[in-house]
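>>> 3D model of this:
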Amino acid sequence: MARYAAGVEYLGAAYSGWQALTGLHTIQAELERALGRVADHPLTVTAAGRTDAGVHAMQQVVHFDSDAVRSDYAWLLGTNSNLAADVSLRWVQAVPIGFHARHSAVERSYRYVIHNRRARSALLGGRTAHWPRPLDAAAMHEAAQALVGELDFSSFRDSQCQSPTPMRNVRRIEVQRRGDFVVLDIAGNAFLHHMVRNITGTLVEVGLGKQPVAWVAQVLAARDRTKAGMTAPAEGLYFVGPQYPAEFALPKPPQPWFPGA
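Sure thing, here's the model as predicted:
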């Protein structure tokens, strides 16, 4: 059996999340179906991280095992020809059998996109979150710096989160305005269930002027989910991708292109 890694991009609007579940339309199930046709046998893919219903990915990374003799190009072209237009492999390459899409990752990054205009957009529906009231991106950025470091993120953790520990290391977080958009970029070693969406919903309270900048640090210290803001809508979230040690020679996550400067 050979092991392969693949980079996958997708729009999550039409799917019930990443994980294959009986009776649900999921990205994992569609990808396994398409890869299985190329391999001519059933196979299972393991992802760097699960995404919720409606969440998108610029470069999800998966691994799978197969004894089918196929070139990297054949895997890529054949799989994409069996996928819907909203899911696509970016690349495929053979990797050592010890590579693991989830356990080998050393960093993960996300982008959250808010369309901050009074009127909603017909073209951006399902691809951004919409907030009609003006947001102060500079205040959101300042408040967010309290979340950098190896910290207890219990206040930003979903009640259904299965992680044995709330400790995570956020290495950088940035909030900036780009025209009608407010963009949050965050990177860390790993993330709790709904952590990025809960952080975003909390920072929005600051951006709206409902809470002071110092409030976010107080929310973090409380270690209580009820003290934080709302869970921001799924459609604004993009999994930019994971990074791996250089020994695996995998493509790095793409530079997010949406929205532009």
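
>>> use CA for all of it now, contacts and neighbours both
Fine.

>>> which stretches in the stretch 1-150 of the chain count as strands?
Per DSSP state E, counting those that start in this stretch, the stretch 1-150 of the chain carries strands over the ranges 2-10, 46-47, 56-66, 87-95, 107-115, 129-130, 149-152.

>>> so which of those strands is nearest residue 216?
Nearest to residue 216, of all the strands of the stretch 1-150 of the chain, is strand 149-152, at 13.2 Å by C-alpha to C-alpha.

>>> show me what that closest one is packed up against.
If contacts are counted by 3 or more C-alpha pairs under 8 Å, 6 or more residues apart in numbering; DSSP states H and E, strand 149-152 sits against strand 167-178.

>>> could you tell me the angle between the strand it packs on and strand 107-115?
Calculated by axes from the mean of the first three to the mean of the last three C-alpha atoms, to 10 degrees, strand 167-178 forms an angle of 40 degrees with strand 107-115.

>>> quick one, helices of the stretch 1-150 of the chain?
27-39, 72-80, 137-144 (DSSP state H, counting those that start in this stretch).

>>> centre of the chain to the shortest one, how far?
Just to be clear, that refers to helix 137-144. 21 Å (C-alpha atoms, centre = their mean, to the nearest Å).

>>> which one of the helices of the stretch 1-150 of the chain lies closest to residue 220?
helix 137-144 (10.5 Å).

>>> check which helices and strands the closest one sits against.
Under the contact definition 3+ C-alpha pairs under 8 Å, 6+ apart, helix 137-144 sits against strand 167-178, helix 195-207, helix 215-222.

>>> alongside the first, I'd like the structure of this one:
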Amino acid sequence: MDERVRLRLAVAYDGTGFSGWAAQPTRRTVAGVLAETLDLVLGAGVATGLTVAGRTDAGVHATGQVCHLDLPAAVWAGHEGRLLRRLARLLPTDVRVRAMTPVPADFDARFSATFRRYEYRVTDAPFGAEPLRRHEVLAWPRPLDLDLLNAAAAGLVGEHDFAAYCRRKEHATTLREVTRLDWRRDPDGLLVATVQADAFCQAMVRSLVGAMLVAGDGRRPVQWPGSLLTRRERSSEVTVAPAHGLTLVAVGYPDDPAEYARRAEATRRLRVPTGGPAVEG
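Sure thing, here's the model as predicted:
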């Protein structure tokens, strides 16, 4: 078997024109566009095993997405100095590969990750979102109180069953540990929620944001989002916030490369129930 090199890719994209990350036969997706461009540059099927840290939904953006793929060592040696620029010329302008780095073969972009961090941007300005930022900022029609938003967020931090906030999938767990959830108001007036967890189930972040926003504008008590954690099925009272306000900004990995395999093994045990498929995250 030919020797292969595993590459870690740093990827950014504007999710507006994509039907999410995962390749779909009849839809434009980030993975589909990236795979097609790699085939064009390197030859069909030369790059294999494209695996992403977080499979973002349709309309969700990324500035800190991570994925990995494998190349024959000889191909990498022949393209190493120019592959990034060739991809920049051929990829559409709404997706960029920002870096390509060789990593140990046991690095797994998905299962070696220790956390994913997202930001959600909202404006409560009476005129709505600035035109140049309309694709990444949600315009909220009511004034929002930063203290109320943070009080609502505090009740959601920690390890919980987030079934009320997830689209349940067969064989999938909704147990997650949220290690950070807070809001800030930037100098330009935008409200930004930062949420970090070991992993997320589908639509979880946007559901959390939707629940906090109605507490932040005073229509629900600040205890309400946290009170839903006692439920064991999705809550019909929670409105999922629109996708365009959400951006994946960072994915964390062990500092020591020797820990990649150990972390991946531990994550698989936690996230892949016996007899079932892998869980979103």
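
>>> any idea what the TM-score is?
Superposed pair, TM-score by TM-score structural alignment, normalised by the length of structure 1: 0.90. Supporting alignment: 248 aligned residues with a C-alpha RMSD of 1.7 Å.

>>> with distance to residue 121 of structure 1 and mean neighbour count added, can I get the strands of the stretch 1-150 of structure 1 in a markdown table?
A markdown table is the format used below for the strands of the stretch 1-150 of structure 1 (distance: least, C-alpha to C-alpha, whole Å; neighbours: other C-alpha atoms under 10 Å):
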| stretch | distance to residue 121 of structure 1 | mean neighbour count |
| --- | --- | --- |
| strand 2-10 | 21 | 21 |
| strand 46-47 | 32 | 20 |
| strand 56-66 | 18 | 23 |
| strand 87-95 | 23 | 19 |
| strand 107-115 | 8 | 23 |
| strand 129-130 | 8 | 22 |
| strand 149-152 | 36 | 15 |
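
>>> export those strands as JSON lines, with columns for distance to residue 31 of structure 1.
Conversion of the strands of the stretch 1-150 of structure 1 to JSON lines gives the following (distance: least, C-alpha to C-alpha, whole Å):
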{"stretch": "strand 2-10", "distance to residue 31 of structure 1": "9"}
{"stretch": "strand 46-47", "distance to residue 31 of structure 1": "11"}
{"stretch": "strand 56-66", "distance to residue 31 of structure 1": "10"}
{"stretch": "strand 87-95", "distance to residue 31 of structure 1": "8"}
{"stretch": "strand 107-115", "distance to residue 31 of structure 1": "21"}
{"stretch": "strand 129-130", "distance to residue 31 of structure 1": "26"}
{"stretch": "strand 149-152", "distance to residue 31 of structure 1": "34"}
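
>>> and those strands: which comes nearest residue 181 of structure 1?
strand 107-115 (4.7 Å).

>>> that closest one corresponds to what range in structure 2?
Strand 107-115 of structure 1 corresponds to residues 115-123 in structure 2, going by TM-score structural alignment.

>>> contacts for that stretch, please.
By C-alpha atoms under 8 Å, 6 or more residues apart in numbering, the surrounding residues in contact with stretch 115-123 of structure 2 are 54, 129, 136-140, 189-200, 205, 209, 245-253.

>>> now the residue of structure 1 most remote from its centre: how far from residue 39 of structure 1?
Residue farthest from the centre of structure 1, counting by C-alpha atoms, centre = their mean, is residue 69 at 31.6 Å. Using C-alpha to C-alpha, to the nearest Å, we find residue 69 of structure 1 at a distance of 8 Å from residue 39 of structure 1.

>>> and residue 131 of structure 1, by the same measure?
Distance of residue 131 of structure 1 to residue 39 of structure 1, computed by C-alpha to C-alpha: 45 Å.

>>> show me what residue 191 of structure 1 lines up with in structure 2.
Counting by TM-score structural alignment, residue 191 of structure 1 lines up with residue 200 in structure 2.

>>> can you classify that match as helix, strand or coil?
coil (DSSP: H, G, I helix; E, B strand; the rest coil).

>>> that concludes my questions; thank you for your assistance.
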